[in-house]
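Engineer: Quick one, fold the following:
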Amino acid sequence: MQKTILIVEDEDILREIIKDYFLNEGYQVLEAADGKAALTLFQDHEIHLIILDIMLPELDGWSVCRRIRKTSNVPVIMLTARVDEDDTLLGFELGADDYVTKPYSPAVLLARAKRLIDSRNRENRQSEVLMSHINIESDTITANELRIHIPSRTVSVDGENIYLTYTEFQILAYLMRNKGIVITREQIITKIWGYEYEGDDRTVNTHIRNLRSKLGDKSKLITTIVRTGYKFEGNL
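Structural biologist: Predicted structure coming up:
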């Protein structure tokens, strides 16, 4: 199945360059030059990944990401000409999966996009295999009334479903699968974003903070190991 990329960029030349790279790799490409047009395209088409500039007319990229995350966990890569680390962290707080600062190499952007799409494809294939066995319990990880179901990518706390972004779910599943083991921030970055990721530890900290806020009183199951990383504790 051909994957569809939505490129949201108000600079026509840059948008065309990015589009050509993805077309040459066999992707279908949709384009938007402002935030409102992006949301319309997102609502009308099945999108597999969004490349989203921050500084947009009509509606900025942060607002677009915030609205998309209310209903979807589609992978989002944010683009910005700003270099303030707080801007990067805000993007992650809103649910972005990756962040690229201008100027950048289109080839690097393509590689990051392919990694996100391939990761999602692998998870979907694994889910299909798991579902074919029709064994709900073996596909579920539970700890102290915190429950994640891998094939459906659902999470519940005390019986109530909660919404996690694609990246938040990956991090939680990784920690729960390694219960009682200290996972370093570097290990999380490598597992979730890949070896080529150029971000720092604050990226992981931001996602963990978002995850804990959604878990409520179950957040205490994720323990911070000072100057190292995190450990999931609880009865699985």
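
Engineer: alpha carbons only for contacts and neighbour counts from here, please
Structural biologist: Will do.

Engineer: What's the local residue count around the nearest residue to Ser213 once chain neighbours are set aside?
Structural biologist: Distance criterion C-alpha to C-alpha, 6 or more residues apart in numbering; nearest residue to Ser213, sequence neighbours excluded, is Ser219 at 7.1 Å. For Ser219, the tally of surrounding residues (other C-alpha atoms under 10 Å) stands at 16.

Engineer: And for Ile54?
Structural biologist: By the measure other C-alpha under 10 Å, the count of residues near Ile54 is 25.

Engineer: Let me see the contact set for it.
Structural biologist: 60-62, 78-80 (C-alpha atoms under 8 Å, 6 or more residues apart in numbering).

Engineer: can you check Pro106 too?
Structural biologist: Counting by C-alpha under 8 Å, 6+ apart, Pro106 touches 17-18, 21.

Engineer: Could you look up the SS state of Met78?
Structural biologist: Look at Met78: counting by DSSP: H, G, I helix; E, B strand; the rest coil, its state is strand.

Engineer: okay but it is in contact with Asp53, surely?
Structural biologist: Yes: look at Met78 against Asp53 with C-alpha atoms under 8 Å: they come within range, at 5.7 Å.

Engineer: The two: which has the busier surroundings?
Structural biologist: The neighbour comparison of Met78 against Asp53 (other C-alpha under 10 Å) goes to Asp53, with 27 against 23.

Engineer: how much space between that one and Tyr174?
Structural biologist: Asp53 sits 29 Å away from Tyr174, going by C-alpha to C-alpha, to the nearest Å.

Engineer: Repeat that for Gly199.
Structural biologist: According to C-alpha to C-alpha, Gly199 and Tyr174 sit 19 Å apart.

Engineer: One more sequence to fold, the one below, so I can look at both together:
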Amino acid sequence: MSKILIVEDDGDIAELERDYLEASGFDTLIAHDGRKGLSLALGGGFDLVILDLMLPGEDGLSVCRSIRERSGIPVIMVTARSEDIDVIRGLGIGANDYVTKPFSPSVLVARVKACLAAAERAGSASTAAVETNESQASDLVFGDVRICTASHTVSVAGSEVTLTNREYELLLFLAQRPDTVLSRQALYERVWGEDAVGDGATVTVHVNRLREKLEHDPAHPVLIQTVRGADYILRSEAGK
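Structural biologist: The predicted structure is shown next:
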């Protein structure tokens, strides 16, 4: 049974989230302030954290940043503000996904399941890599960007870069289909899962994060380019 940490200062919302999650078979624990939530998250034993943006003691962005510095546990940010800057800042420090209040509890449960499934896939891929003979593994190389599918790592000009599970999955999906134009919605459905609930903005944020980590000039990308304003393509000739 997966265990979910809910960090939410609004008691009614926290109880509602807990009721729906436990009805779906999850074990839950609630923390009502940022410092307590951070302590519990770093203490181990949880499979995912649902983290409110506005918290007493320490805000959600700060808590998320501290979690990500020491743990790869999936984090879903919850915000009452719909401005894109909050979403982008939240995902930019390592949140895996987000929901905006007011939200349907069933949507939150769907997001939790999708994040846990992605983490499980990443863990399975990592285990398989250890068991695979490295000589049988083939790297994907685009200019000075190298994706080692055996070790689940990515490097730029020989220096390894740190990607979240979702960033790696998105990059790998694009890299396995070079020179193919893919819509944001198609990428979301294929990378986040067919039953995932969300929108193309999530893909845009993750693509921008990949550009910041992989491109020499993120403002003028040569590897992952935008097509027709909303679609993406990974260029096989990047850097050549």
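
Engineer: quick revisit: let's have the contacts of Ile54 of the first structure in TSV, adding distance to Ser152 of the first structure.
Structural biologist: TSV is the format used below for the contacts of Ile54 of the first structure (distance: C-alpha to C-alpha, whole Å):
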residue	distance to Ser152 of the first structure
Asp60	31
Gly61	28
Trp62	27
Met78	26
Leu79	30
Thr80	33
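
Engineer: Of these, just say which sits nearest to Ser156 of the first structure.
Structural biologist: Trp62 (27.1 Å; C-alpha to C-alpha).

Engineer: Against which helices or strands is the strand or helix carrying the closest one packed?
Structural biologist: Under the criterion of DSSP states H and E, Trp62 of the first structure resides in helix 61-68. Applying 3 or more C-alpha pairs under 8 Å, 6 or more residues apart in numbering; DSSP states H and E, one finds that helix 61-68 of the first structure makes contact with helix 35-44.

Engineer: outside of the next helix or strand after the helix it packs on, which residues touch it?
Structural biologist: Using DSSP H and E, the next helix or strand after helix 35-44 of the first structure towards the C-terminus is strand 49-53. For strand 49-53 of the first structure, the external contacting residues (C-alpha under 8 Å, 6+ apart) are 4-10, 60-61, 74-80, 113, 117.

Engineer: Would you mind getting the average deviation of strand 49-53 of the first structure from the second structure?
Structural biologist: Comparison of strand 49-53 of the first structure with the second structure after fitting gives an average deviation of 0.8 Å (mean C-alpha distance after the TM-score superposition for the first structure).

Engineer: just how off-centre is that strand within its chain?
Structural biologist: 12 Å (C-alpha atoms, centre = their mean, to the nearest Å).

Engineer: how far off helix 35-44 does it point, in degrees?
Structural biologist: Interaxial angle of strand 49-53 of the first structure relative to helix 35-44 (axes from the mean of the first three to the mean of the last three C-alpha atoms, to 10 degrees): 170 degrees.

Engineer: Which residue lies nearest the spatial centre of the second structure?
Structural biologist: When C-alpha atoms, centre = their mean is applied to the second structure, the residue found nearest the centroid is Asn96 (2.9 Å).

Engineer: Find the nearest non-adjacent residue to that one, please.
Structural biologist: Val75 (5.4 Å).

Engineer: need the contact list for the residue mapped onto the one you found from the first structure.
Structural biologist: Matched by TM-score structural alignment, Val75 of the second structure corresponds to Val76 in the first structure. Taking C-alpha under 8 Å, 6+ apart, we find Val76 of the first structure in contact with 49-52, 65, 95-98.

Engineer: Tell me the one of those nearest Arg122 of the first structure?
Structural biologist: Using C-alpha to C-alpha, the contacts of Val76 of the first structure come closest to Arg122 of the first structure at Leu49, 15.1 Å.

Engineer: can you count the residues close to that closest one?
Structural biologist: The burial count assigned to Leu49 of the first structure is 21, neighbours taken as other C-alpha under 10 Å.

Engineer: Lovely, talk soon.
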